[in-house]
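A.B. asks: Below is the sequence, then the predicted model.
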Amino acid sequence: MNEDSSHGPAAHAPSLRIRPMALADCDRVSEIRVRGWQYAYRGLMPQPFLDGLSVERDAERRRTRFLDGGDGVTELVAERGGTIVGWAAHGPYRDGEVRTGDAELYAIYVAAAHLGTGVGRALLTTVLEQCAGHARVYLWVLKENARARRFYEIAGFAADGAEEPYEVDGVPVPEVRYVREPGVTSA
């Protein structure tokens, strides 16, 4: 998928390309993911936990999972001008250990310098296209992450009332579940 870069903040940037993640992308994807956590969750999770996140450890886990086949997870990268600027992962919805016929967006992260340029929307659009055969697409988001919740709501997702306790270093950071039918167009 190519993003039309003739409008908006990315008007002078090279076009965006969404493609499957490759093994060689693991280091950059881990950098985007870890820095994304450190940026997005500042003030929402304990700072010592965020400071202790390691790009190298994350990349090693990512390479291992990639080589093991990924357990049904589809990972995508967004590339602009030959540089990876975003990453998303989706697959079967996880309801405990039970697999349902629904899909789940597990993660979507954009490099800080590319926030607000359409990268996240392009990744989400591609995920929804790939999940079109499922009745619903779910995702979990930190209850206090207003920016992410707004992003998903604009894209047609809605909180369905489900909440899940989540704890980081003894601090509760509850998550809320959002749902959307893949064929529904966003506002």
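C.D. replies: Sure, I can see it.

A.B. asks: drop to CA atoms for contacts and neighbour counts, all remaining ones
C.D. replies: OK.

A.B. asks: State the helix or strand in which residue 87 lies.
C.D. replies: strand 83-95 (DSSP states H and E).

A.B. asks: elements contacting that strand?
C.D. replies: helix 26-40, strand 74-80, strand 98-110, helix 119-130 (3 or more CA pairs under 8 Å, 6 or more residues apart in numbering; DSSP states H and E).

A.B. asks: ok, structure two:
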Amino acid sequence: MQPRRRSTDLVAVDAGLPVGWISFGPYRGEAPGLERAGEIYAFYIRPELIGQGVGRTLLSETHTRMEAERFRTSALWVLSANKPARRFYERADYEADGGTQDDVYAETTLTELRYRRAR
């Protein structure tokens, strides 16, 4: 039996409806420099609201809460082909650190890159 993952979920709401969501907690893997890191597990913004600040607001609040939990850095995985998301994270001071992982869905391999951000 594996221990339960400790995570925090934040939801952005507009007119009573959810418009964005982010989930984060302790880093789940092992990598040098990530011993005391937080990880963004999932992040979603309604497509028609991308570029309107919802994502920046959720990410900023996530960073604030990670700092309160004394995480020294934060990490996340992003699809290598998702250039808009990669640019978004880079503007938020994340950098690809060379970590990669592949996920296979219905015989299609998707490569993810690990990004990290120091406090």
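C.D. replies: Yep, it's here. None of the values given here were measured: they were computed from a predicted structure.

A.B. asks: care to give me the TM-score?
C.D. replies: Remark: TM-score between the superposed chains equals 0.87 [TM-score structural alignment, normalised by the length of structure 2]; 111 aligned residues with a CA RMSD of 1.6 Å.

A.B. asks: if we can go back for a sec, whereabouts in structure 2 does the strand holding residue 87 of structure 1 align?
C.D. replies: Across structure 2, the stretch matching strand 83-95 of structure 1 (TM-score structural alignment) is residues 17-29.

A.B. asks: Which residues does that stretch contact?
C.D. replies: For stretch 17-29 of structure 2, the surrounding residues in contact (CA atoms under 8 Å, 6 or more residues apart in numbering) are 6-13, 34-46, 49, 54-55, 58-59, 62, 66, 74-75.

A.B. asks: out of those, which are buried?
C.D. replies: Among the contacts of stretch 17-29 of structure 2, those classed as buried by neighbour count (16 or more other CA atoms under 10 Å) are 11-12, 34, 37-41, 43, 45, 54-55, 58-59, 62, 66, 74-75.

A.B. asks: How much space separates the alignment partner in structure 2 of residue 151 of structure 1 from residue 100 of structure 2?
C.D. replies: Using TM-score structural alignment to pair residues, one finds that residue 151 of structure 1 aligns to residue 88 in structure 2. According to CA to CA, to the nearest Å, residue 88 of structure 2 and residue 100 of structure 2 sit 19 Å apart.

A.B. asks: do residue 94 of structure 2 as well
C.D. replies: 15 Å.

A.B. asks: higher neighbour count, those two?
C.D. replies: residue 94 (20 against 15; other CA atoms under 10 Å).
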